[in-house]
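Trainee: Kindly generate the corresponding structure for this input.
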Amino acid sequence: MTSRFGLVGMPAVAVVLVCGVLGIQLAHGGGRFEPLHPADPCVARTVTSQAEGIDALTERLVLLGLDGAACRLGISREAFTLELAQPGPRTDEEVDALRAGLLDAVRRMEDDGTLPPISALVDEALDNSDLNGFLKAAIKALPDSVIDAALKTDDVLTRAIDGLDLRSILENLDDQQDLDRQMNAAVEQAVKDALVDRLKGLLP
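Mentor: Just a heads-up that it's a prediction; the model follows:
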């Protein structure tokens, strides 16, 4: 059983511990409160992904695209994504800014050399397509050099983004996680469809 002395002494011990923590914080400059500021979406940042292949590519594309859209609108990326996550129709300005942001992201990744060659995406795109086995095998038999000479990743991505119905994607969201999930899924599928469509044109 806890003694009466122990119960009485506990608040005093707590006060001593809190004072000790505050003293350490003050000694290291913790007495100055500076609110955190959202990152400037107009400043280029490094975006990485734990995923691989087309999923990793589209994840980076969406994150950079949201930055670009927020920059165009003059707000933080956090404020923009929170706004998009609200239910209801999207404005023309929001839709246009997001599409432009995604296209800007393609150009940025092309400039910094982070776009993979199109041949690195072929197998994944074909495996998720509804092409018959004969066509899939014929395309996979093409040398990587032939595919990369005929198709450019930035061109495939641009076609995919131009074909996205962003307004529909953005009108049925539940929260910010749903925004990321829906955008990634839509962009990924659009990239696969655009890639497969272009690959079919390489066959005689």
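
Trainee: use CA for all of it now, contacts and neighbours both
Mentor: Fine.

Trainee: in the chain, which residue is closest to the centre?
Mentor: With distances taken as CA atoms, centre = their mean, the residue of the chain nearest its centroid is residue 63 (3.0 Å).

Trainee: Grab the nearest non-local neighbour of that residue.
Mentor: residue 47 (7.5 Å; CA to CA, 6 or more residues apart in numbering).

Trainee: How about the contacts made by the one you found?
Mentor: 60, 63, 64 (CA atoms under 8 Å, 6 or more residues apart in numbering).

Trainee: Mind telling me what element it is part of?
Mentor: For residue 47, there is no helix or strand it lies in under DSSP states H and E.

Trainee: To compare against the first, here's the next sequence to fold:
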Amino acid sequence: MTSWLRWTALPVLAVALVAGVLAVQVGHGGGSFEPLHPADPCVEREVTSRAEGIDALTERLVLLGIDGAACRLHINREALTLELAQSDDPTDAQVDALRGGLHDAVHRMKADGTLPPISSFVDEALDNADLNGFLKAAIRALPDSVIDAALKTDDVLDRTIDDLDLRELLANVDDQDDLNRQVEAAVTQAVKDSLVDRLRNLL
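Mentor: Predicted structure coming up:
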């Protein structure tokens, strides 16, 4: 084959390969492209976590809470995150929506039976608590039934949410992962602190 024929054949071969790929794509439904629409935050979705303990609880709480906040504001999650990222001063409506969304998430988990008993978090909360060893041992000696009768998971979460400085948290959001991470970290620590404080009062 001459040099001229080789150079002529290359574009033809390229066109044939592209046409073959397009044919396969169209054959598998690739010809009916539809842009993805943001999920409706008002539609309940299943939220699971790979984490364990308090981290798993707060991860689910925050994901559902952000959905609830977006729903209250009549926008999607992506739009809410974008609004927060574009301002260092969240509005009262945004702060109230997130607090309300987090409370809604607590009530939803209580209603569907996915809130673990508070006794299942005692050891984790005490591990890094600023308490002397004797007090920790005394709390750990309390029967689960006594702890669960005195402290309810939804009550601990609701009080924790009320005490969170959400305005400060929302002022430092850059993207969706950032929003999730910051709120989760704050809620996790606040739950541990609240639980330890209330457990100490049982003695």
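
Trainee: ok, back up a step: what's the residue nearest to residue 63 of the first structure aligned with over in the second structure?
Mentor: With TM-score structural alignment as the criterion, the equivalent of residue 47 of the first structure in the second structure is residue 47.

Trainee: The residue nearest to the centre of the first structure: what secondary structure?
Mentor: Here residue 63 of the first structure is recorded as helix under DSSP: H, G, I helix; E, B strand; the rest coil.

Trainee: if I pick residue 202 of the second structure, what's in contact with it?
Mentor: Per CA under 8 Å, 6+ apart, neighbours of residue 202 of the second structure: residue 150.

Trainee: and what of residue 88 of the second structure?
Mentor: Residues in contact with residue 88 of the second structure (CA under 8 Å, 6+ apart) are 170, 171, 172.

Trainee: rerun at 6 Å
Mentor: Residues counted as contacts of residue 88 of the second structure (CA atoms under 6 Å, 6 or more residues apart in numbering) are residue 171.

Trainee: Just tell me what residue 24 of the second structure corresponds to in the first structure.
Mentor: Mapped onto the first structure by TM-score structural alignment, residue 24 of the second structure lines up with residue 24.

Trainee: so that match is in which element?
Mentor: helix 4-27.

Trainee: And residue 158 of the second structure, by the same measure?
Mentor: For residue 158 of the second structure, the host element (DSSP H and E) is helix 153-163.

Trainee: what separates the following helix or strand past that helix from the chain centre, distance-wise?
Mentor: Once helix 153-163 of the second structure ends, the next helix or strand along the chain (criterion: DSSP H and E) is helix 166-170. Between the centre of helix 166-170 of the second structure and the centre of its host chain there is 16 Å, according to CA atoms, centre = their mean, to the nearest Å.

Trainee: Can you check which part of the first structure helix 166-170 of the second structure sits on?
Mentor: The alignment places helix 166-170 of the second structure over residues 166-170 of the first structure (TM-score structural alignment).

Trainee: Where do the helices of the first structure begin and end?
Mentor: Applying DSSP state H to the first structure gives helices spanning 4-27, 53-73, 77-84, 92-111, 122-127, 133-140, 144-150, 153-162, 166-171, 176-200.
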